[in-house]
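Colleague: no FASTA, just this:
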C-alpha cells in the first residue's frame, strides 16, 4: 500500500520507517526542510536503537521517501497518518494542538478525492471529532473524507520493537461512515494481524482515551512506589524488597514498581496533565483528582534527590564536586525533555556545587538545555575528584561500572543510586558508601 506520515519527529519518523519495513510505500512529510534533508539521506536526527539502520535500508530500497510538499503527498496516497507533537501548552496543563491543526488546515483543502486521515498523536478526548468536522468543512471532497484514530503505544528506546511487534492495535472509528477507514487500516496492519496481534476496533473517543489512560496508570504506579518509598525511610524498611514482594502478586506485577527519581520525558508528564485539563473541561475534574498527587509525588522526587546529595556532602553541596551520570530522562534515549537527571544537576549547580555530567547519547541535547554545566567525555572523567557520584539515568554502562576501578578516580567513595539500578553489595564491598531513596534512614 501507499501512505503518508505527516510529522517526522520521534513518532512520525519511527512510524514511517516501520510502515516501510512492513512492505508499504511511505512518504514522510514535514515543514522543516533541514529535518527532511537529513532523513532523505537516511540520517535520523535523534537517537533510537535500531531505527537508523532500518530507515537507511528503506530509503535505499525506495520504499521510504520524504518531502516538504503537501501537494506531492496528496498525489502520492489517499491514506494519511498524522503524527505531530502535542506538547503541553505554555503556562497551562492542556495540550497544545497547534501542530495538529496546522496539518489539517493545510492538508484538507487539497483533498479532492476520497481520503482517510488517521491520527497517531496523543490528544485530549474529543479532538478527533473536532478534527473531523474541521477537515470536512475545508476539504473539497467533503463527507468522503474519513477520520480514524490509531494511537501509538511506543516506549522510547524500544519504539521500533513496539511498532513492529506491538502488544495491541487500537483503531477508533466514527459511526455511520462507509467503513473505508477500517478496511485501509486493516490492510496496512495486515502483517501484524496475521501474527495475531490483538486488534480492538472502537469509537474515536475510546481510542483517544486509551493512550491517555495507559500513561496515567503507569504514572500512578511509579508515583505509588515512590510515595511508599517516603514511608520506608523513617520506618526502617527497604523499598526495593517491598517492591519485589508486591510484584509477585499477579494482580499488581513488578514492572514500573522501581522506586527512584521518577518519570520525565515528553509523554507521561504532559499527558497526565492534559488528561486532568480535559477532565475539567468535561466537568469531571474530581474523577482525576488523584493525578494531581501523582504529578506532585513525581516532582518531589527531584527535590528529595537534591536533599540526599546535601546529606551525602555533610549538609551542603556548596563547593562540592559532584559527578552526575545520566542526562536523558531514561536509558536508550537522547531525550532530555523534562529530564529528572538534568533537573537535579541544575539545582545542585544553583546551590553551589561544581557539577560534571556524562551521558552516552544525550550530551548535545543536554548542552542546549543547560549550557553552564560541565560536560565530560566519559564516566571516569565526570567522576574525577568527585565528592559524590550520582547515577540518575539507568544506562547499562553505568550499571556495569567497576566500583573498585572508579574508586581510584574519585575523592570520596560515595554513590547515590537515583534509579535503584546498581548492585548495592558490590559497591559496598568495594568500600563505597551507598545511598538511595527508600532505604532505612539509619543506614545512611
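Modeller: Yep, it's here. Quantities reported herein were computed from a predicted structural model and do not represent experimental measurements. Numbers count the residues shown, from 1 in each chain.

Colleague: going forward, measure contacts between C-alpha atoms and count neighbours the same way
Modeller: Fine.

Colleague: Could I get the contacting residues of the residue nearest to residue 168 when sequence neighbours are not counted?
Modeller: Leaving aside its chain neighbours, residue 168 sits nearest to residue 198 (4.9 Å; criterion: C-alpha to C-alpha, 6 or more residues apart in numbering). Contact analysis of residue 198 by C-alpha atoms under 8 Å, 6 or more residues apart in numbering lists 167, 168, 169.

Colleague: contacting residues for the closest residue to residue 229 other than its chain neighbours?
Modeller: What sits nearest to residue 229 in space, not counting adjacent residues and going by C-alpha to C-alpha, 6+ apart, is residue 438, at 4.2 Å. Counting by C-alpha under 8 Å, 6+ apart, residue 438 touches 226, 228-233, 237-240, 259-260.

Colleague: make it 7 Å
Modeller: By C-alpha atoms under 7 Å, 6 or more residues apart in numbering, residue 438 lies in contact with 229, 230, 232, 233, 238, 239.

Colleague: Might one say that the last one is in contact with residue 231?
Modeller: No. Under the contact definition of C-alpha atoms under 7 Å, residue 239 does not touch residue 231, with a separation of 8.9 Å.

Colleague: More neighbours: which of those two?
Modeller: Applying other C-alpha atoms under 10 Å to residue 239 and residue 231 shows that residue 239 carries more neighbours, namely 27 against 17.

Colleague: what separates residue 144 from residue 358, distance-wise?
Modeller: Noted for residue 144: a distance of 53 Å to residue 358, by C-alpha to C-alpha, to the nearest Å.

Colleague: between these two, who's got more neighbours?
Modeller: In this view residue 144 and residue 358 are compared by other C-alpha under 10 Å, and residue 358 has more residues nearby, 24 against 18.

Colleague: State the number of residues packed around residue 38.
Modeller: Residue 38: 13 neighbours (other C-alpha under 10 Å).

Colleague: let's bring in a second model and compare:
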C-alpha cells in the first residue's frame, strides 16, 4: 500500500486491454506496473510508443510515464513484491480447430504471478473467459501462492469498445465486481475510486455471474446485428429497403437504433470468438440448447461477407476476374487497426482469389494487413486505390471514406460504380451524381 492509502496496481498483459488499463489507471493517480513476457512490448511502452492504434492513448502514455507513476517490466517477482491488486488482462483467443476459448495465457499469467504472492493480495481477472474459469484459477492461486488463501481472486469484466477505449476505461457506464468476500469488494472499490467518484454504477455479484456478463452482452449485440442483416436478406428477396426498415425499427424505444445497422456484419477480436466460445461452453455444461441460436447468429454474419462478394459480381456484370477493384477498408471497424476476423479483408481476399485486381487502403490498418495478407496489393489513399477502378467497394466505415465527394472520385475511376458494404454513404447523393450505387438489402 502506498503512503496515500491507494492500492498499488499491477497489470499482467500489455496488449490492447492491459496497456489501456495500465495507462489510464496511472493517469487517474495510481502507481502502476505493467507486466508482459514480450520484451518488445515492454520496450515500446517504456519508450512512450503504444504498439496499436487507439485514439488518445499515446498522449496519455506520455503523461503517465512523465508522472513517474507508470513503469513496465517482464518480472513477475517485481510485480508480486510491488502490487496490492493485480489485474490479469491477457488474451483469450479462439483455440485452433475449435470454438473453445484458449486459456493458455490466462493460466500462465496466474501461474507466473502466484509464487511471488507472499502477503494478502487481490488478483482480478479482466479477460473474457468461459464460466467456471475463476473457480479453477482460485484453486491454482491457493496452491501456488506462499500466502495461500490470503490471496483472493475476483472478476471484473471489461467492456472496451475499440476506438473509445480511453473513455470506456476512465468513464465506464458500469463496473461489475465478481467477488467472494467483502474485503475483495473493498479492494476493488479502492482500485477504482476515481471512477466510482464520478457516480459509476457498480454491480456486485458472484464469480460465475461476472464471467457471464461480458459474453452475454456480446452475444446480445451480435444477435441484434445479425437480426437486421437477416432482415436484409428478406428485403433483397422481395425488393424492400433495409435502411428504411431499420430506421423504422429504431424509432421503437423498446428496440432502439444502436447495433441495428445493416451491412457487412461484425468481426474483430471479441464478438466472433466470444459467441463461439459461449456456445461451446454451454454445450460442455449441458445447456447448449439454450444458446443454440448463437450458431445461427454466426452463420448469418458469415453469409453477409459472401453476399457482398456476390453483389460486387452483379455490379460487374457477373465477372470479378480481371476487374480492377478498389477496397476501402481493412480494419474490422473504424478508429482501429485491428484486423482480427475483419470482414473487409475477408471480402478483399475472396475477390482476389476470384481473379480480381484488388487494391486495399485503410487509414490505420495497412501495416497489419500487409503483414498478414502480403498477397493483396495496397495503396496510399482512398483515391489512389480507386484509380482506374471498375468498382469501388466500401468495407470499413471510416469517416475518411464518407467525406469523399462523388465528383472527386469520379475523376479517377474507370466506371462510376460503388458498393457500400456498410450503409455509410448517402445513396441519393451518389445516384444524383451519376453513380451506380448498391448496398446489401437495398434495391
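Modeller: Thanks, I have the structure now. All figures in this text were calculated on a predicted structure; none of them were measured in a lab.

Colleague: With both chains overlaid, what TM-score comes out?
Modeller: The TM-score (TM-score structural alignment, normalised by the length of structure 2) is 0.98; 437 aligned residues with a C-alpha RMSD of 0.7 Å.

Colleague: related to what we said a few turns ago, what do we get in structure 2 for the residue nearest to residue 168 of structure 1?
Modeller: Matched by TM-score structural alignment, residue 198 of structure 1 corresponds to residue 201 in structure 2.

Colleague: now swap in residue 65 of structure 1 and tell me
Modeller: In structure 2, the residue paired with residue 65 of structure 1 according to TM-score structural alignment is residue 71.

Colleague: Helix, strand or coil: sort out its match for me.
Modeller: Under DSSP: H, G, I helix; E, B strand; the rest coil, residue 71 of structure 2 falls in the strand class.

Colleague: Okay, it and residue 139 of structure 2: tell me how far apart.
Modeller: Applying C-alpha to C-alpha to residue 71 of structure 2 and residue 139 of structure 2 gives a distance of 30 Å.

Colleague: Between these two, tell me which one has more neighbours.
Modeller: Each of residue 71 of structure 2 and residue 139 has its neighbours counted (other C-alpha under 10 Å); residue 71 has more, 19 against 13.

Colleague: Name all residues that make contact with the more buried one.
Modeller: For residue 71 of structure 2, the contact set (C-alpha under 7 Å, 6+ apart) comprises 32, 33, 34, 46, 65.

Colleague: run the last query once more with 6 Å
Modeller: residue 33 (C-alpha atoms under 6 Å, 6 or more residues apart in numbering).

Colleague: if I look at it, how far off is residue 165 of structure 2?
Modeller: 20 Å.

Colleague: in the stretch 1-150 of structure 1, which spans are strands?
Modeller: Taking DSSP state E, counting those that start in this stretch as the criterion, the stretch 1-150 of structure 1 contains strands spanning 2-6, 25-29, 64-67, 79-82, 115-119, 145-149.

Colleague: how distant is the first one from the center of its chain?
Modeller: Okay, so that is strand 2-6 of structure 1. 23 Å (C-alpha atoms, centre = their mean, to the nearest Å).

Colleague: quick one on the thing from earlier: columns distance to residue 329 of structure 1 on top of the strands of the stretch 1-150 of structure 1, output as CSV?
Modeller: Below are the strands of the stretch 1-150 of structure 1 laid out as CSV (distance: least, C-alpha to C-alpha, whole Å):
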stretch, distance to residue 329 of structure 1
strand 2-6, 26
strand 25-29, 27
strand 64-67, 29
strand 79-82, 25
strand 115-119, 26
strand 145-149, 28
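
Colleague: what ranges do the helices span in the stretch 201-350 of structure 1?
Modeller: For the stretch 201-350 of structure 1, the helices defined by DSSP state H, counting those that start in this stretch cover 204-235, 239-247, 268-281, 289-312, 340-350.

Colleague: Serialize those helices to a markdown table and add fields for distance to residue 124 of structure 1.
Modeller: Shown next, in a markdown table, are the helices of the stretch 201-350 of structure 1 (distance: least, C-alpha to C-alpha, whole Å):
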| stretch | distance to residue 124 of structure 1 |
| --- | --- |
| helix 204-235 | 7 |
| helix 239-247 | 32 |
| helix 268-281 | 6 |
| helix 289-312 | 15 |
| helix 340-350 | 25 |
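
Colleague: among those, which is nearest residue 110 of structure 1?
Modeller: With C-alpha to C-alpha as the measure, helix 204-235 is the member of the helices of the stretch 201-350 of structure 1 nearest residue 110 of structure 1 (24.0 Å).

Colleague: compared with structure 2, how much does that closest one deviate?
Modeller: Comparing helix 204-235 of structure 1 with its match in structure 2 after superposition yields a mean distance of 0.4 Å (mean C-alpha distance after the TM-score superposition for structure 1).

Colleague: Now that helix: buried residues?
Modeller: 204-212, 215-233 (16 or more other C-alpha atoms under 10 Å).

Colleague: now for residue 314 of structure 1: what does it line up with in structure 2?
Modeller: If you follow residue 314 of structure 1 across to structure 2 using TM-score structural alignment, you land on residue 317.
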